[in-house]
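Chemist: Quick one, fold the following:
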Amino acid sequence: MNLDKKDHQLLRLLQTQGRTSVSELATHVNLSDTPCLRRIKKLESSNVICGYHAALNPRALGLNVLVYAFVRLSQNSVGAAQMFEEQVEKLNHVLECSVISGSYDYLLKIIAADLESYESFVKHKLGSINCIANIESTVVLKQTFSKKQLPL
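Modeler: The predicted model follows:
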């Protein structure tokens, strides 16, 4: 999709202020309401905007531990990868799953209440996925920042 200056302005505003009204957005990008709404709908339908959500504070919800887990599968096959991805997507504590290069196959971003609950999660949920050969965990001691906005 070919994005112009106004599209970029709208995307920057929506990334930081997703609840801004169409009228306010239109004012900021110097458009009237209808053309502004039309642009937003076009960005949504072309999947440039793929959703809206509230950003939650994990600590306020008792989720105090962030872990990156490196996972190696027992076999390097399409079937094993598909089974792993389907199973891990069902696990609520897994926030992200990425296929990576190197000695591991996947990198998971996992959140838990504490180290004890993470250990239980690994033993009873993640570890029960049959095609996993190895899991190596790295606990985040302090997250200095986490950006949600993409550079436009």
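
Chemist: use CA for all of it now, contacts and neighbours both
Modeler: OK.

Chemist: Can you show me the helices along this protein?
Modeler: Ranges of helices in the chain, per DSSP state H, are 5-16, 22-28, 33-45, 78-89, 115-124.

Chemist: Once you drop chain neighbours, what's closest to the residue lying farthest from the centre of the chain?
Modeler: In the chain, the residue that sits farthest from the middle, by Cα atoms, centre = their mean, is S32; the gap is 33.0 Å. Once flanking residues are discounted, S32 sits nearest to A26: 5.6 Å by Cα to Cα, 6 or more residues apart in numbering.

Chemist: For that neighbour, grab the count of nearby residues.
Modeler: Residues near A26, counting by other Cα atoms under 10 Å, number 19.

Chemist: Second chain to compare with the first, below:
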Amino acid sequence: MYKAGDDLVAETAKNGIDAIDRRILRALQEDGRMTIQALSERVGLSPSPCLRRVRALEKAGVISGYGASIDQKAVGLPVSVFISIKLERQRAGNLDAFGAAISRWPEVMECYLMTGQFDFLLRVVCSDLEAYERFLRERLTQLDGVASIESSFSLGPVKFSRVLPL
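Modeler: As a prediction, this is how the structure comes out:
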């Protein structure tokens, strides 16, 4: 069945996002709980076309989800550790196996496949140094194919943003 918004989804997927979409995305990044009424006023559209655009951006995968930003210290996870991992071999199977293993661990907040000296960069959060040591001993060092692990402890964020510069 054809829906009126399908043309907008197809156009968004084909041509990318326009200036109005960018205003919508900027506003939603700042406040994802904003009502459609407030959003439409902020971007200069009436509510119905604004809602159609939001739904099209969601359907096209530009908006991948909504969530709350949680202060990690407030929930008892004040320690951030950046871990550089070098694998023994950089074959696709080894890279995939490592990625599959660490993606099951809730302490790993981010993981990036890297170029350069190391193969992966992880950001891990934990409650204290003992918790990090347990993570290191019981999980990370137990993985096959890990050649080296280098940990750097964050003293604190200088800048942290989830808002893309649109």
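
Chemist: The residue farthest from the centre of structure 1 matches what in structure 2?
Modeler: S32 of structure 1 maps onto S46 in structure 2, with residues paired by TM-score structural alignment.

Chemist: List the buried residues of the helix or strand containing K14 of structure 2.
Modeler: K14 of structure 2 belongs to helix 5-15 when assigned by DSSP states H and E. Applying a neighbour-count criterion of 16 or more other Cα atoms under 10 Å, one finds G5, L8, V9, T12, A13 buried in helix 5-15 of structure 2.

Chemist: Looking at structure 1, name the residue matched to the fourth one.
Modeler: When the structures are aligned by TM-score structural alignment, no residue of structure 1 is matched to T12 of structure 2.

Chemist: so T12 of structure 2 touches E58, yeah?
Modeler: No. The criterion here is Cα atoms under 8 Å, and T12 of structure 2 misses it with E58 at 10.3 Å.

Chemist: So which of the helices of structure 1 is nearest K148 of structure 1?
Modeler: helix 5-16 (7.8 Å; Cα to Cα).

Chemist: And the residue nearest to S32 of structure 1, how far from Q9 of structure 1?
Modeler: Using Cα to Cα, to the nearest Å, one gets 10 Å for the distance from A26 of structure 1 to Q9 of structure 1.

Chemist: What of N130 of structure 1?
Modeler: The value you get for N130 of structure 1 to Q9 of structure 1, if Cα to Cα is used, is 47 Å.

Chemist: again with S120 of structure 1
Modeler: 45 Å.

Chemist: Ok, S101 of structure 1 next?
Modeler: From S101 of structure 1 to Q9 of structure 1 the distance is 35 Å (Cα to Cα).

Chemist: same thing with A69 of structure 1?
Modeler: Taking Cα to Cα, one finds A69 of structure 1 at 37 Å from Q9 of structure 1.

Chemist: Noted, bye for now.
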